[in-house]
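J.: Based on what follows, work out the 3D shape:
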Amino acid sequence: MNKFEEKTITTESIYSGKVVHLQIDEVLLPNGKKSKREIVKHPGAVGVVAITEEQKILLVRQFRKALEKTILEIPAGKLEPGEDPATCAIRELEEETGYCAMHVRPIASFYTSPGFADELLYVYQAEQLTLGQQHTDDDEFVEVVSLTLDECFASIQKGEICDAKTVLAIYHWQLLK
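T.: Below you'll find the predicted structure:
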């Protein structure tokens, strides 16, 4: 065991849902003491940076119950079991915005909240966009919005854009310009 590793002694499953699985692990700490860790297991997700020919980023406006407010985000969605993240990115972009990407290329991947969750989020740049047909899930209500870079920064200041993946996407776009 390395000097920071926590060895799992027991795992107790608390809840299995459509999106997350919750568990409590009893762990052996590096100092020999025991502790408990509450862990959220998540299958992973993707986010898509899609810039139109008009130099606007495609975003979706949607209500987020965990925040109790409506925010603007890059198109994103959960990975299906065994699904390739690039395939998921293309699918989610089309489902949420109606835009199709001929190609996507990886920008970054990161753990969203490593203190309690194992969700790994992949962010892709969409390339060669064409407008198709939006087809959201039955429980998904989104409005497609396209903003300039300056409008994005104003939306960050107003708190309309407030999630990590979207802020990362906007700063990535700024670096490309």
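J.: Could you use CA atoms for every contact and neighbour count after this?
T.: Will do.
J.: Pull out the buried positions in the host helix or strand of Leu168.
T.: Assigned by DSSP states H and E, Leu168 belongs to helix 164-176. Buried residues in helix 164-176, defined by neighbour count with 16 or more other CA atoms under 10 Å: 165-170, 173.
J.: one more, for comparison:
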Amino acid sequence: MEWKSYGRRRVYGSDYVEVWLDDVEIPGVGRVDHHVLTMPRPSTTAVVVDEQGRFLMLWRHRFITNRWGWEVPAGWADPGEDPAAAIRREIEEETGWRPGRVEPLTQYHALSGISTMQFSCFLATECTRISAPQDVSEAERVEWLTEAEVVRCAAEGLIDDGPSLMAVSYYLGPYRLLHSR
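T.: Next up is the predicted model:
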């Protein structure tokens, strides 16, 4: 079943998010106003893994949920910026580590029922420490965690940021299954 659109009205817009009200017809339901969030810039995340199999993670507070947790490096691509270049920049700014190799893991829509937000997820390896983190507002601390620590943190809810949980889970599951053959 496919929804039919009769138009769209912008409710709010900024450099970070736009809110639209779409007039849609849902089969079996009828016409309704449906909220849609659009993000003007592409989002990127990365699992950063070293030669010992450790994960580079950021410990940070999110004021919206009022929670502390571990996250992977992430951010938005600037207009016209390649997502792989954007995640390289974000990793360096947020952690002080420069990735030597960046490869695509997956792409996904984070909230496909209400938003166009799409993430490009990467694997970054062969990192070199170049400085302290440039953006001190991103994290209270940056640490390399073992795979066992990352799995425990995910199981205990200490990685509850959706993009981080997706990136780590995808790397530990499908990526490794496909690349272990």
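J.: Which residues are in contact with the residue nearest the centre of the second structure?
T.: Centroid-nearest residue in the second structure: Pro163, 3.6 Å away (criterion: CA atoms, centre = their mean). Counting by CA atoms under 8 Å, 6 or more residues apart in numbering, Pro163 of the second structure makes contact with 45, 110, 119.
J.: whereabouts in the first structure does the longest helix along the second structure align?
T.: Scanning the second structure for the helix with the most residues, using DSSP state H, yields helix 83-95. Helix 83-95 of the second structure lines up with residues 85-97 of the first structure when matched by TM-score structural alignment.
J.: what's the mean deviation for the matching stretch versus the second structure?
T.: For stretch 85-97 of the first structure, the mean deviation from the second structure after alignment is 0.6 Å (mean CA distance after the TM-score superposition for the first structure).
J.: which residues sit against that stretch?
T.: Contacts for stretch 85-97 of the first structure (CA under 8 Å, 6+ apart): 45-48, 58, 60, 75-80, 99-101, 103-106, 122, 124, 126, 132-137, 142, 144.
J.: Repeat the analysis, applying 6 Å as the threshold.
T.: Here stretch 85-97 of the first structure makes contact (CA atoms under 6 Å, 6 or more residues apart in numbering) with 46, 75-77, 100, 134-136, 144.
J.: Could you report the distance from Gly47 of the first structure to Glu143 of the first structure?
T.: With the distance defined as CA to CA, to the nearest Å, Gly47 of the first structure ends up 16 Å from Glu143 of the first structure.
J.: ok, those two, which is more surrounded?
T.: Gly47 (30 against 11; other CA atoms under 10 Å).
J.: what does that one align to in the second structure?
T.: Match for Gly47 of the first structure (TM-score structural alignment): Thr45.
J.: Report the spatially closest residue to that match, excluding sequence-adjacent ones.
T.: Once flanking residues are discounted, Thr45 of the second structure sits nearest to Ala74: 4.2 Å by CA to CA, 6 or more residues apart in numbering.
J.: on that earlier part again, buried set for the match of helix 83-95 of the second structure?
T.: Buried residues in stretch 85-97 of the first structure, defined by neighbour count with 16+ other CA under 10 Å: 85-86, 88-97.
J.: Now, of the contacts of stretch 85-97 of the first structure, which are buried?
T.: Burial by neighbour count, 16+ other CA under 10 Å: within the contacts of stretch 85-97 of the first structure this picks out 46, 75-77, 100, 134, 144.
J.: all helices for the second structure, in order.
T.: Using DSSP H, helices in the second structure cover 83-95, 147-155, 162-170, 176-179.
J.: Figure out which of those helices is closest to Thr65 of the second structure.
T.: For those, distance to Thr65 of the second structure was read as CA to CA. The smallest value, 12.4 Å, belongs to helix 162-170.
J.: residues contacting Trp76 of the second structure?
T.: 42-44.
J.: try 8 Å this time
T.: 41-44, 86.
J.: Asp84 of the first structure versus the residue of the first structure most remote from its centre, what's the distance?
T.: Distance from the C-alpha centroid of the first structure, by CA atoms, centre = their mean, peaks at Gly32 (36.1 Å). Taking CA to CA as the measure, Gly32 of the first structure falls 40 Å from Asp84 of the first structure.
J.: Over to Ile24 of the first structure?
T.: Distance from Ile24 of the first structure to Asp84 of the first structure, by CA to CA: 29 Å.
J.: Looking at these two, which one has more neighbours?
T.: Neighbour tally, Ile24 of the first structure and Asp84, criterion other CA under 10 Å: the higher count belongs to Ile24, 15 against 10.
J.: what does that one align to in the second structure?
T.: So Ile24 of the first structure corresponds to Leu21, using TM-score structural alignment.
J.: and what of Glu140 of the first structure?
T.: In the second structure, Glu140 of the first structure lands on Glu138 (TM-score structural alignment).
J.: Can you give the distance of stretch 161-168 of the second structure from its chain's centre?
T.: Distance of stretch 161-168 of the second structure from the chain centroid (CA atoms, centre = their mean, to the nearest Å) equals 6 Å.
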